[in-house]
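> Have a look; sequence and predicted model below, questions after that.
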Amino acid sequence: MKLLGILNKDDHREYGICYVNMRADGSSSINGNISDILITKPGLLPEIQGAAFVLRASLDQDLEVGNILAFSESDVILRVDAEEAPSLWKLSVQQGGFISVSSDIQMWKPLHVGILTVSDKASQGLREDTAGPALAKAVSRIGGIVEKQYILPDEQSEIEKLLCKWVDEADLHVILVTGGTGLSSRDVTPEALESIADKIIPGIGEFMRSRTVYYTPRSILSRGLAVTRKKSLIIAVPGSQTGAEECFEAVAPVIRHGVEILRDWEKECGHKK
């Protein structure tokens, strides 16, 4: 799939490059102006109401609501929100940036994500959870949509019970667990993951530590790890916002591919980065 043109519907000007962004209120904008973003195949356009930019693309198949569009030459992530007319779809910006004509576009299935914060103090309302919301925002770059988000105390049995429920009943693709990966007696997240795991993926924990050690030598004390249960990928990262973000950033490029393997998804193993 390739981007062939960017049309401003209002004045019918064609652009070679544009900046797309998601505003604080959730609306989409192009080049700083609030505007709908639509995508269609080359050819005549149906009647369109309101301000809109229309992306013309060589679509080799019809899009479906929920599909994620990733641009190969940037970090832009767009989501298909609705079919406005036959072969015309409305998009929302999940991650902004520049898009340019001739860019390759990859179509992804959305990843259904759960975010679990493990913290005694946060569960009691004594500390604000900043790591969980930061991860919820970060998953957009891999086409993730947060379906579940919760805070639990550092109790191994409760962690195990919730993770099993999210996997066995909600069938989440990815679960990110933040907190409880240190050395204190209350840090039991790794033990909880290992107890419910089908497989342990040592490379993810090893790589998180090898990358984050450049920020702080203390990262080698973290016991972050990754496991699978059924067809779900579960990754444990540190409880601090900075540590959680840095670890996720390190392994984000391989998360989608890991899910593709677990889910036996075809035609989706070619992906950017």
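Arrived safely, thanks for sending. Residues are numbered from 1 along each chain as shown.
> from here on, contacts and neighbour counts on C-alpha atoms
Will do.
> And the helices in the stretch 51-200 of the chain, which stretches?
120-123, 131-138, 156-168, 189-196 (DSSP state H, counting those that start in this stretch).
> what's the spacing between the nearest residue to D198 once chain neighbours are set aside and T40?
Nearest residue to D198, sequence neighbours excluded (Cα to Cα, 6 or more residues apart in numbering): R229, at 5.0 Å. According to Cα to Cα, to the nearest Å, R229 and T40 sit 39 Å apart.
> about what we covered before: redo the helices of the stretch 51-200 of the chain as TSV? Include distance to L3 and mean neighbour count.
TSV is the format used below for the helices of the stretch 51-200 of the chain (distance: least, Cα to Cα, whole Å; neighbours: other Cα atoms under 10 Å):
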stretch	distance to L3	mean neighbour count
helix 120-123	45	16
helix 131-138	25	19
helix 156-168	37	17
helix 189-196	42	20
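> okay, now the one to match up with it:
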Amino acid sequence: MIKVGIITASDKGARGEREDKSGQVIEELIAEIDGEVVSYQIVPDKKEVLKTKMLEMIIEDGINLLLTTGGTGLAPCDVTPDATLELIEKEVPGIAEAMRMESLKITDRAMLSRAVSGVIKETLIINLPGSPKAVQECLEVIISVLPHAIDLIQDEVDECAR
């Protein structure tokens, strides 16, 4: 089982003014890889709040995979990648690149995503877009490699060759 945390970055969602459909999509898809959501938070688009919640989930909840949704664009309030970059110890650029590459086949706006992914301690953090449709499209691109990535991070792989 993969212990999963979900953070939705949304000022309106945090105030209860918008239903978080993206978090629901993540929860549904993550079940395909034996992922269990053990922690879920909707927080305002504030860098320090995001960093604090990320660390709480990693340290207190012991999650293996942290998926964020929202806050990956160019608006002044979009700070999820910035918070992530301040926490991670290793960047995993291929994950975000793969999501952007496939998303570009659907919309040219995908090139405006600043999503990042990386590792802190034994946790993989991946920034996903904010819309439910984009979350589904991006997560479907990367979901098959996530169990192997978690195993690698936890040093549970003896041989990487196929």
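Received the coordinates, thanks. Here the structure is a predicted model, which means the values were calculated and not measured.
> picking that back up, near the residue nearest to D198 of structure 1, how many other residues are there?
19 (other Cα atoms under 10 Å).
> when you align them, which residue in structure 2 goes with it?
The pairwise alignment with structure 2 assigns R229 of structure 1 to I120, based on TM-score structural alignment.
> my read: P81 of structure 2 touches I126, true?
No. P81 of structure 2 is beyond contact range of I126, at 9.2 Å (criterion: Cα atoms under 8 Å).
> Identify the contacts common to those two.
The overlap between the contact sets of P81 of structure 2 and I126 (Cα atoms under 8 Å, 6 or more residues apart in numbering) consists of A115, V116.
> V80 of structure 1 pairs with which position in structure 2?
So, by TM-score structural alignment, V80 of structure 1 is left unmatched.
> Spit out the contact partners of the spatially closest residue to V80 of structure 1 that is not a sequence neighbour.
Leaving aside its chain neighbours, V80 of structure 1 sits nearest to L91 (4.6 Å; criterion: Cα to Cα, 6+ apart). The contact partners of L91 of structure 1, taken as Cα under 8 Å, 6+ apart, are D36, I37, L38, I39, L78, R79, V80, D81, A82.
> now do 7 Å
I37, L38, L78, R79, V80, D81 (Cα atoms under 7 Å, 6 or more residues apart in numbering).
> residue closest to the middle of structure 2?
Residue closest to the average C-alpha location in structure 2 (Cα atoms, centre = their mean): L67, at 2.5 Å.
> Could you double-check that that one sits in contact with I126?
Yes. Taking Cα atoms under 7 Å as the definition, L67 of structure 2 is a contact partner of I126 at 5.1 Å.
> dump the residue contacts of I6 of structure 2.
G23, S39, Y40, Q41, L66, L67, T68.
> Can you find the partner of it in structure 1?
Aligned partner of I6 of structure 2 by TM-score structural alignment: I115.
> do T107 of structure 2 as well
By TM-score structural alignment, T107 of structure 2 lines up with T216.
> Please report how far its match lies from G205 of structure 1.
16 Å.
> between these two, which one's more packed in?
G205 (21 against 11).
> and the closest residue to that one other than its chain neighbours, how many neighbours?
Closest residue to G205 of structure 1 apart from its sequence neighbours, by Cα to Cα, 6+ apart: L225 at 4.2 Å. Burial of L225 of structure 1 is recorded as 25 neighbouring residues (other Cα under 10 Å).
> is it true that L225 of structure 1 touches I234?
No. Look at L225 of structure 1 against I234 with Cα under 7 Å: they stay out of range, at 8.5 Å.
> Neighbour-wise, which one of the contacts of L91 of structure 1 leads?
L78 (27 neighbours).
> where does that one sit relative to N33 of structure 1, distance-wise?
Taking Cα to Cα, one finds L78 of structure 1 at 17 Å from N33 of structure 1.
> what's the answer for V20 of structure 1, then?
With Cα to Cα as the criterion, V20 of structure 1 and N33 of structure 1 are 9 Å apart.
> Between these two, point out the one with more neighbours.
Counted by other Cα under 10 Å, V20 of structure 1 and N33 do not tie: V20 has more neighbours, with 26 against 14.
> Could you look up the SS state of that one?
The local conformation at V20 of structure 1, judged by DSSP: H, G, I helix; E, B strand; the rest coil, is strand.
> Show me what it lines up with in structure 2.
Using TM-score structural alignment, V20 of structure 1 sits opposite a gap in structure 2.
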